[in-house]
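Colleague: quick one: sequence plus predicted model below, questions after.
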Amino acid sequence: MSGRRADQLGLGPNAARPTIRIDKWLWYARFFKTRSLATKLVSAGHVRVNAQRIAKPAFAVGAGDTLTFAQGNDIRVIRITACGERRGPAPEARMLYEDLDPPAEKPPKEEREFIPHNPAYEGKGRPTKKDRRNARLCGPDPLD
């Protein structure tokens, strides 16, 4: 293994701080439900570490690094405070990072606009027996 690669993985003699793979850390910190989702996001180049775009899930990060990535409709800016030992419960995961985003103000739940999951489907389903009779009576005569 080359010296630079060993240092990046935290194995070399110049390794001053513990590091961890970025996909593993994102999963440990519970930003993604599975490690494969974190890997896909990193591989697609949607994660920045200290303002540099990375595309390798094996990129080593450690305490003090700043991550920027999209999560849902939000852009997250996170400073890593610890590497973590495992994927633990949510309170333990929150101890691994410091959120640098200002809290976004959301309107109260009563004021939010309701957007149906599938607006094209407005309760259209199988026609009722009455609808079928009307269609049969009003439709073209099969004997003509």
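Modeller: Yes, it's here.

Colleague: from now on I want contacts and neighbour counts done on CA atoms only, so please keep to that.
Modeller: OK.

Colleague: tell me where this structure has helices.
Modeller: Taking DSSP state H, the helices of the chain run over residues 3-8, 22-28, 35-43, 90-94, 129-138.

Colleague: what are the buried residues along the fourth one?
Modeller: Same thing as helix 90-94. Counting neighbours by 16 or more other CA atoms under 10 Å, one finds that the buried residues in helix 90-94 are A93.

Colleague: other SSEs contacting it?
Modeller: Here helix 90-94 is seen to pack against no other helix or strand when contacts are counted using 3 or more CA pairs under 8 Å, 6 or more residues apart in numbering; DSSP states H and E.

Colleague: so how far is it from its chain's centroid?
Modeller: Going by CA atoms, centre = their mean, to the nearest Å, the spacing between the C-alpha centre of helix 90-94 and its chain's C-alpha centre is 16 Å.

Colleague: hold the first one in mind and look at this next one:
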Amino acid sequence: MDKWLWHARFFKTRSLAAKVVSAGKLRVNGQPISKPAYVVTPEDVLTFPQARDVRVIKVLALGERRGPAPEAQALYEDLDPPKPREPSTQVPRFEGKGRPTKKDRRALAQSRTDLLE
């Protein structure tokens, strides 16, 4: 399972894919899977979280290697493509001329941390 997710380029590393599977966050045909060594077959439907989205994927083929993106996209069909994200609140920027002063930099850093909280 973790190897297929890595081959299909859903996760940057195989260990990240294994971590998602081990945490029990992946479902195969509606059944939760907690073992990264689970064997995936064509026509299986996978449901798992990725970033802020929940992906629903139908397996079309098994991958032999982690190849380029077009080759990886041929391994699956996306049943519920992620929706485009709405632009969130803008991060404040320094709007003065030239380099900001130390006071301006502190205010800018404080406003950025306030947005993250």
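Modeller: The structure has been received and is ready for your questions. All figures in this text were calculated on a predicted structure; none of them were measured in a lab.

Colleague: quick TM-score on the pair, please.
Modeller: Structural agreement between the overlaid chains, expressed as a TM-score with TM-score structural alignment, normalised by the length of the second structure, amounts to 0.75; 96 aligned residues with a CA RMSD of 2.0 Å.

Colleague: what do we get in the first structure for F10 of the second structure?
Modeller: In the first structure, the residue paired with F10 of the second structure according to TM-score structural alignment is F31.

Colleague: how many neighbours does that match have?
Modeller: Here the neighbour count serves as a burial measure; for F31 of the first structure (other CA atoms under 10 Å) it reads 15.

Colleague: do E86 of the second structure as well
Modeller: When neighbours are defined as other CA under 10 Å, E86 of the second structure has 6 of them.

Colleague: K58 of the second structure too?
Modeller: Taking other CA under 10 Å as the neighbour definition, K58 of the second structure ends up with a count of 21.

Colleague: mind checking how far it is from A37 of the second structure?
Modeller: In this structure, K58 of the second structure lies at 18 Å from A37 of the second structure, with CA to CA, to the nearest Å as the measure.

Colleague: cool, and D114 of the second structure?
Modeller: To A37 of the second structure, D114 of the second structure is 43 Å away according to CA to CA.

Colleague: where along the second structure do the strands fall?
Modeller: For the second structure, the strands defined by DSSP state E cover 26-28, 31-33, 45-50, 53-59, 76-78.

Colleague: of all these, which lies closest to R66 of the second structure?
Modeller: The minimum distance between R66 of the second structure and those falls on strand 76-78, with 13.6 Å, by CA to CA.

Colleague: mean deviation, that closest one versus the first structure?
Modeller: Comparison of strand 76-78 of the second structure with the first structure after fitting gives an average deviation of 0.1 Å (mean CA distance after the TM-score superposition for the first structure).

Colleague: next up, the contacts around G88 of the first structure.
Modeller: If a contact means CA atoms under 8 Å, 6 or more residues apart in numbering, then G88 of the first structure has Y28 as its contacts.

Colleague: again, only this time at 10 Å
Modeller: Shown in contact with G88 of the first structure (CA atoms under 10 Å, 6 or more residues apart in numbering): 28-30, 94.

Colleague: can you tell me what it aligns to in the second structure?
Modeller: Aligned by TM-score structural alignment, G88 of the first structure pairs with G67 of the second structure.

Colleague: gap between its match and F48 of the second structure?
Modeller: Separation of G67 of the second structure from F48 of the second structure (CA to CA): 22 Å.

Colleague: trace T68 of the first structure over to the second structure, please.
Modeller: Aligned counterpart of T68 of the first structure in the second structure: T47 (TM-score structural alignment).

Colleague: now that match. Nearest residue, chain neighbours left out?
Modeller: By the measure of CA to CA, 6 or more residues apart in numbering, the closest residue to T47 of the second structure outside its immediate chain neighbours is V56, 4.6 Å from it.
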